[in-house]
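**Q** For reference, the sequence and a predicted model appear below.
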Amino acid sequence: MSQNHEAAVPSPGATRLALVSDCGSCFGLCCVSLAYSASADFAIDKPAGKPCPNLEQDFRCGIHRELRGRGFQGCTVYDCFGAGQKVSQETFQGRDWRAAPETAASMFEVFPVMRQLHELLWYVTEALALPKARPVHAELRAALSRTEALTALAPEALAVLDVPSHREEINQLLLRASELVRAEFPGRKKDRRGADLMGARLKGADLRGANLRGAFLIAADLRGADLRLADLIGADFRDARLSGADLTEAFFLTQAQLNAAKGDATTRIPPSLVRPAHWED
């Protein structure tokens, strides 16, 4: 029984590929279902369920190459973890909300739920790639399988899914994985979980093995900082200065976090992520 179950679990590599956003296979769901307010991140107010005025008929962004210059910085840092194409092509089987308007309300309701599930899949997949977290790999593989099964639910079931409970269950596994990985630095790990480090002067700081879960690092100076084997899940890197910083072995770091930060060619990042196009050369 257990061998058959293991064989049915998607491989981490295959899962990670499915978690990379493919806007060309999506019906512009983030541009419609999400709400945003005029701010430093968005030039206008937009309620949930209303298409962004920049969304074209083919679901492409009409100002994609000019988003930052036109006041839509928030769009450049958003990442759906592949939830958009999943909802568009699998949950709704390729029926778009314009051609099939009866699907619109349900599609827009399901998208944020799917996005949360895909984010969890990203973290679980990364934890499975951490050799030092091997003691919890079996439980993580089971969690991966359960979460994958949830993403395959019908729209009606997804809409009422208790995501917070599922997230808490997985978070306990991720915490255990984090402790195993960071145990390489006994007695000196910095626990800054949820810390207010806005604008903090951390240039050249040794943050190896640090717990920075949910830390507020907005506009922090992390130039030249060593963040290897640091747990960065949920850390807010908006406008954080990362020039020369080493994040090569940092874990639970997402593309959205990098996109929100300020780095350059000297910033070292994990191989699973890409250097943001707007970073300085």
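**A** Perfect, thanks for sending it. The shown structure was predicted, so the numbers you read here are calculated from the model rather than taken from an experiment. Residues are numbered from 1 along each chain as shown.
**Q** Please make it C-alpha for all contacts and neighbour counts, starting now.
**A** OK.
**Q** And L173, how close does it get to Q255?
**A** 22 Å (CA to CA, to the nearest Å).
**Q** Included below, for side-by-side comparison, is a second structure:
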Amino acid sequence: MDRPSWAPDEVDITRPSVARVYDYYLGGSHNFEADRRFAEQVLHVLPEMATVAQANRAFLRRIVRHLCAQGVTQFLDLGSGIPTAGNVHEIASAECDDARVLYVDNDPIAVVHSRALLDGDDHTAVLAGDLTEPQRILEHPLTRTHLDLTRPVAVLLVSVLHFVPDELGPAGLVRSFVDATVPGSHVVITHASNEGGHSGANDAQNLYNRDKSPNPMRMRNADEVRALFGDLEILEPGVVRIPLWRPESPVGPEAQRYPGLAGVARR
């Protein structure tokens, strides 16, 4: 397999990556044969996966606009992935001139492409970091200089916590980031779920959890996702299927079986 010039040497392009597989679902081009092969296996058992990724991105647009309207202009996007059209900084900058975004990801290709895309954008920065090490992220000089943690921040955990196993304490990780913020800050979570009996969701989870998988997945039900917010005030309509979180147009009955949940909480 030929290595493109933009791929960092430390990247194993023979193994699929969460960020690059998701890029493929969204129709992006920064993925390799191993990513595409794995994604096609998931699409075989869960053909809606590309639609799921697009609905997730539509939710991201809705929540960033909502937060800007509430006066929240700082965004800490954890597990931000590979930049595609409609990313947080594009949405936020269209809504509020002073928006600041810090993208954080542990995938070297996501970091490389984010930095290349955002070169010269003083309102947006990119940090190589792992959300399972919150203090390293929160205490990093880039975080401290790019974000003002004495003002409200939106902590975005979009389509990422289902890759954090129970033994790493995802609720505690969320709490660590929340504790670094001030009142008026928000936490945004979307999460894969097999609740509702969607057989394809279980099959997709099994693919992610195969032996030696670099991307083990832990789907959670609505009660488990609510628990990730701890004692924060969860905004209406609560933890719901992603298309049902304040939709901008009517949604069909199939949304009730949608294999993903969304919730937003305010500190």
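**A** Right, received. Where do you want to start? Because the structure is a prediction, the values reported are computed rather than measured.
**Q** How alike are these chains, TM-score-wise?
**A** Overlay of the two chains. TM-score (TM-score structural alignment, normalised by the length of the second structure): 0.30; 124 aligned residues with a CA RMSD of 5.6 Å.
**Q** S93 of the second structure versus C68 of the second structure, what's the distance?
**A** In terms of CA to CA, C68 of the second structure sits 9 Å off from S93 of the second structure.
**Q** again with L138 of the second structure
**A** Counting by CA to CA - L138 of the second structure and S93 of the second structure are separated by 23 Å.
**Q** Start and end of stretch 68-76 of the second structure, how far apart?
**A** Note: stretch 68-76 of the second structure ends 14 Å apart using CA to CA.
**Q** what do you get for stretch 21-36 of the second structure?
**A** 7 Å.
**Q** helices or strands next to the one helix or strand I170 of the first structure maps to in the packing?
**A** Assessed by DSSP states H and E, I170 of the first structure sits inside helix 163-182. Contacts defined by 3 or more CA pairs under 8 Å, 6 or more residues apart in numbering; DSSP states H and E place helix 163-182 of the first structure against helix 104-128, helix 137-151.
**Q** can you redo those helices as JSON lines with distance to A14 of the first structure?
**A** JSON lines is the format used below for these (distance: least, CA to CA, whole Å):
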{"stretch": "helix 104-128", "distance to A14 of the first structure": "10"}
{"stretch": "helix 137-151", "distance to A14 of the first structure": "12"}
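**Q** The ones you listed: which one's closest to S2 of the first structure?
**A** S2 of the first structure lies closest to helix 137-151 among these, at 10.5 Å (CA to CA).
**Q** what packs against the helix or strand following that closest one?
**A** On the C-terminal side of helix 137-151 of the first structure, the closest following helix or strand by DSSP H and E is helix 155-159. In this structure, helix 155-159 of the first structure makes packing contacts with helix 104-128, judged by 3+ CA pairs under 8 Å, 6+ apart.
**Q** list the buried ones in the helix it packs on?
**A** Neighbour counts over helix 104-128 of the first structure (16 or more other CA atoms under 10 Å) mark 104, 106-128 as buried.
**Q** Quick one: list the elements packing against it.
**A** Against helix 104-128 of the first structure (3+ CA pairs under 8 Å, 6+ apart) you get helix 12-18, helix 83-86, helix 137-151, helix 155-159, helix 163-182.
**Q** Highest average neighbour count across those helices: which stretch is it?
**A** Neighbour counts (mean count of other CA atoms under 10 Å) averaged over each of these peak at helix 83-86, with a mean of 27.
**Q** okay, now S2 of the first structure: neighbour count?
**A** Using other CA atoms under 10 Å, S2 of the first structure has 7 other residues around it.
**Q** Please apply the same query to the one 5 residues further on.
**A** Neighbourhood size, A7 of the first structure [other CA under 10 Å]: 9.
**Q** which stretches of the second structure form strands?
**A** Counting by DSSP state E, the second structure has these strands, from start to end: 74-78, 100-105, 124-128, 154-158, 186-192, 233-234, 240-241, 260-266.
**Q** Brilliant, that's me finished.
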